[in-house]
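K.L.:
below are the sequence and a predicted model; questions follow.
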Amino acid sequence: MTPEILALQAIGWPVAAGETLPAEPAWRELLAAHPQARPVRVVEQHRSGYVVADGPDSGFPVESLPQWQRPPGYRKGTVTIDQRPGVGDWLLIEGRKAVALLPRRSAIKRGAAGEHYQQQLIAANVDTVFIVCGLDADFNPRRIERYLLLVRGGAEPVVVLTKADQAVGSNDHAVSVALAALVELAAQDIAVRAVNAKDADSVAALSAWLRPGRTAVLVGSSGAGKSTLTNTLLGVDKMKTAAVREHDARGRHTTTHRALIPLPSGACLIDTPGMRELKPTGEEDVAENFSDIEALTEQCKFRDCAHAREPGCAVRAAIEAGKLDPQRFANYLKLRDEVAGAANKLANRRAESAAAKVQGKAPNKRPDEKYGRH
């Protein structure tokens, strides 16, 4: 195997031992279509462009394709926000110019802020999503459920509860809530690890998901300990950190942009700024994330049960028996409605896009085809 391929493997290039090309047919086709191009990975994304790497110790800017820089809807050929490269993506470049974006193996996205429907890419081509939440006033089971809803497409979610050192011996209500959440998430086969983000021995609990060639992304609110966790995994204080506010444990934005960082373990880690707004895209599967509630709805006496005052409601019975957290059920209803609303906006956007394409092709037709015969 060439030194170039070994360097790419160190930042996640998905090739099997002894191979030089990825197994994905679409990737091979693009590589064959651009024989003079070479693959690189996006390690930083800024408003002015992208920084890419072809190995763990490299990083240089590239010239973007024009459609990646234009505002959405600017003119024909412009792509949407989620169709543009993001941290974790693989590009083909010739010299210092990008020529193609390789198809994503996985993507973590959210609905972008604003009235108009858009999707925002958080990270691409990741194997694991570490959902980071502090065992202090930052702890919020409902927020964790919202993050879990966004994880799909081949990536494995792992809930990382930081600040375990602060929780030991504490009678704080957040600790008891966290322990209850541990049982709930474990029942869904979602791994949960409580760590002291400042202690390398404690953070070693995450090593199973940070093997060579793997890529993980850290998501969570500001002050949850993502940058501290990154520094401990690196073994050096590379990422800026700051103390949370004492009265509410809210953090400050110390990470200002997404960045992919090679780890000593051979894995890659994507650190992200704290996110306080997590809007669904409309492509999420609520039933998959709330399988326990969905199973209960199948036991209701009436198929159209609204789970309010109907007789024979299995959901209400589970809540009254203490087997289902009423706040979890309320969050299920809330997220179900949000996803349905986003899905409707997504369908409308796709319909408008299809209509625009048809209209754009109309001038190429003969006048009698375009306007009809008279």
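P.N.:
Happy to help now that I have it. Residues are numbered from 1 along each chain as shown.
K.L.:
rest of the way, CA atoms for contacts and neighbours
P.N.:
Noted.
K.L.:
burial measure for Ser202, as a count.
P.N.:
16 (other C-alpha atoms under 10 Å).
K.L.:
wait, a helix at it?
P.N.:
Yes: Ser202 forms part of a helix when assessed by DSSP: H, G, I helix; E, B strand; the rest coil.
K.L.:
check contacts around Leu148.
P.N.:
Ile131, Pro157, Asn289 (C-alpha atoms under 8 Å, 6 or more residues apart in numbering).
K.L.:
same question but for Pro326, I mixed them up
P.N.:
Pro326 touches Ile319, counting by C-alpha under 8 Å, 6+ apart.
K.L.:
how near is it to Tyr332?
P.N.:
The gap separating Pro326 from Tyr332 is 10 Å, by C-alpha to C-alpha, to the nearest Å.
K.L.:
let's bring in a second one:
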Amino acid sequence: MTRKIIHVDMDAFFASVEQRDDPALRGRPVAVGSAQGRGVVAAASYEARVFGVRSAMPSVTALRRCPDLIFVPHRFDVYRAVSQQIRAIFLDYTPLVEPLSLDEAYLDVTDNRRGLPSATATAAEIRARILRDTGLTASAGISYNKFLAKLASERNKPDGQFVITPAAGPAFVAALEVGRFHGIGPRTAERMARLGIFTGADLRDRDLAFLQSHFGKSGAWYHAIARGEDHRAVTPDRPRKSSGSETTFSTDLTDRAEIEAAACRMADDVWRWCERSGGRGRTVTVKATWADFRKVTRSRSFPAPVPDLPALHDAARGLVGALFPLRAGIRLIGVTLSGLETEEPPQTMLDLLPA
């Protein structure tokens, strides 16, 4: 049976909530985050995006691009509550809802609970209900698999939807630049360019053996999506795979003791989640961002789950030590525990906050 998959993506979600709740912000460039020190843009309204302001951009850069940018502090409790409203709407149509974050999810509506005649009609009704109940707009992509549905949801943003049929799927992928594929980041796109792969058609023309020789385990995935193939099911209540926390410093750190102390504070955040959820993980990762914004990670995997907070502290300090001697000052440090074995209920849309 051909699946009917919808990818619903809220439009500039955090910023749109702020504009909804404060009429003075409507029609103006808005960024959720902090303009102070080394603040980072968590979300940008469409009015701000016109100037090139994007999420994860340093606030100082955003203000250079848009001097009239208005910064508002985040209100994650409000975003969670709105996300809960949206999830309730989804569940009126299908039990097969796979949240990706607070503001997007996959829905399998092959058999929809309301008996609507098509996935297109279902997506339109869901978007209308979201607007009616929350005052916010959503965009949707409709296709026969998750990969194409997510690509489709970007085509008519904001407040639109787009369909990629089984007949149109391969041609749609062939015409697309590989840098637009989800799962192909800038570095992989650069590697592909060096191999003469610029579009989906170029990727399709490489055989499986070639892709596996150059991209390892990912080669089979690239071989499939280049042909519009993705057999992943929509999986509700995905088990959580990791827990992490990070912080950006007001000034670059070079002192090892200060960096280790910051890493331990991030480990404290991670361990609080472990205690609350009953989760335990085997792999500890420290992420650092240098003063020039280059990133580095160091990881260590253990034969058994990390047993307690002191052990997590020890692992984090050891991984910080692996960063020395420093190539530059450190502006950000993060700690993640992965390879989780958890007793917590599977995560929902409300649990997925930005790092």
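P.N.:
Everything's here; your move. Because the structure is a prediction, the values reported are computed rather than measured.
K.L.:
quick one: TM-score?
P.N.:
After superposition, the two chains reach a TM-score (TM-score structural alignment, normalised by the length of the second structure) of 0.23; 144 aligned residues with a C-alpha RMSD of 7.2 Å.
K.L.:
surely Phe147 of the second structure is in contact with Trp221?
P.N.:
No: with contacts counted by C-alpha atoms under 8 Å, Phe147 of the second structure stays clear of Trp221, the gap being 10.8 Å.
K.L.:
overlap in contacts of these two?
P.N.:
Residues touching both Phe147 of the second structure and Trp221 (C-alpha under 8 Å, 6+ apart): none.
K.L.:
just to revisit the earlier point, just send the contacts of Leu148 of the first structure back as JSON lines, with neighbour count and distance to Pro61 of the first structure too.
P.N.:
Putting the contacts of Leu148 of the first structure into JSON lines (neighbours: other C-alpha atoms under 10 Å; distance: C-alpha to C-alpha, whole Å) gives the following:
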{"residue": "Ile131", "neighbour count": "24", "distance to Pro61 of the first structure": "30"}
{"residue": "Pro157", "neighbour count": "23", "distance to Pro61 of the first structure": "31"}
{"residue": "Asn289", "neighbour count": "18", "distance to Pro61 of the first structure": "39"}
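K.L.:
in strands, which of the residues you listed fall?
P.N.:
Among the contacts of Leu148 of the first structure, DSSP state E puts Ile131, Pro157 in strands.
K.L.:
Arg193 of the first structure: which of the contacts of Leu148 of the first structure is nearest?
P.N.:
Ile131 (10.3 Å; C-alpha to C-alpha).
K.L.:
enumerate every residue touching that closest one.
P.N.:
Ile144, Tyr147, Leu148, Pro157, Val158, Val159, Val160, Leu218, Val219, Gly220.
K.L.:
and Leu182 of the first structure, what element?
P.N.:
Applying DSSP states H and E as the criterion places Leu182 of the first structure in helix 173-186.
K.L.:
name the residues of that helix that are buried.
P.N.:
Ala174, Val175, Ala178, Ala181, Leu182, Glu184, Leu185 (16 or more other C-alpha atoms under 10 Å).
K.L.:
how near is the second one to Ala164 of the first structure?
P.N.:
Spelled out, it's Val175 of the first structure. 9 Å.
K.L.:
and the fourth one, by the same measure?
P.N.:
Counting by C-alpha to C-alpha, the gap from Ala181 of the first structure to Ala164 of the first structure is 15 Å.
K.L.:
which helices and strands does the helix holding Leu182 of the first structure pack with?
P.N.:
helix 141-150, strand 191-194 (3 or more C-alpha pairs under 8 Å, 6 or more residues apart in numbering; DSSP states H and E).
K.L.:
quick one: secondary structure of Thr285 of the second structure?
P.N.:
Reduced to three states by three-state DSSP, Thr285 of the second structure is strand.
K.L.:
sorry, back to before: now the helices and strands packed on helix 173-186 of the first structure in JSON lines, please, with extra columns for distance to Cys268 of the first structure.
P.N.:
Listed next are those as JSON lines, based on distance: least, C-alpha to C-alpha, whole Å:
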{"stretch": "helix 141-150", "distance to Cys268 of the first structure": "21"}
{"stretch": "strand 191-194", "distance to Cys268 of the first structure": "19"}
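K.L.:
how many neighbouring residues does the closest residue to Asp133 of the second structure other than its chain neighbours have?
P.N.:
With C-alpha to C-alpha, 6 or more residues apart in numbering as the criterion, Asp133 of the second structure has its nearest non-adjacent residue at 7.9 Å, and that residue is Gln85. Using other C-alpha under 10 Å, Gln85 of the second structure has 14 other residues around it.
K.L.:
all strands for the second structure, in order.
P.N.:
Under DSSP E, the second structure gives strands at 5-10, 30-33, 41-44, 70-72, 97-101, 104-108, 138-143, 161-163, 242-253, 283-290, 295-301, 330-338.
K.L.:
for Ala315 of the second structure, which of those is the nearest?
P.N.:
Proximity to Ala315 of the second structure (C-alpha to C-alpha) singles out strand 283-290 among the strands of the second structure, at 6.9 Å.
K.L.:
and the angle for the closest one with strand 295-301?
P.N.:
160 degrees (axes from the mean of the first three to the mean of the last three C-alpha atoms, to 10 degrees).
K.L.:
ok so, going back, any chance of the strands of the second structure in JSON lines, plus distance to Glu190 of the second structure and mean neighbour count?
P.N.:
Formatted as JSON lines, these follow (distance: least, C-alpha to C-alpha, whole Å; neighbours: other C-alpha atoms under 10 Å):
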{"stretch": "strand 5-10", "distance to Glu190 of the second structure": "28", "mean neighbour count": "28"}
{"stretch": "strand 30-33", "distance to Glu190 of the second structure": "30", "mean neighbour count": "27"}
{"stretch": "strand 41-44", "distance to Glu190 of the second structure": "26", "mean neighbour count": "24"}
{"stretch": "strand 70-72", "distance to Glu190 of the second structure": "34", "mean neighbour count": "18"}
{"stretch": "strand 97-101", "distance to Glu190 of the second structure": "26", "mean neighbour count": "20"}
{"stretch": "strand 104-108", "distance to Glu190 of the second structure": "28", "mean neighbour count": "26"}
{"stretch": "strand 138-143", "distance to Glu190 of the second structure": "27", "mean neighbour count": "28"}
{"stretch": "strand 161-163", "distance to Glu190 of the second structure": "29", "mean neighbour count": "22"}
{"stretch": "strand 242-253", "distance to Glu190 of the second structure": "28", "mean neighbour count": "18"}
{"stretch": "strand 283-290", "distance to Glu190 of the second structure": "21", "mean neighbour count": "22"}
{"stretch": "strand 295-301", "distance to Glu190 of the second structure": "17", "mean neighbour count": "15"}
{"stretch": "strand 330-338", "distance to Glu190 of the second structure": "26", "mean neighbour count": "24"}
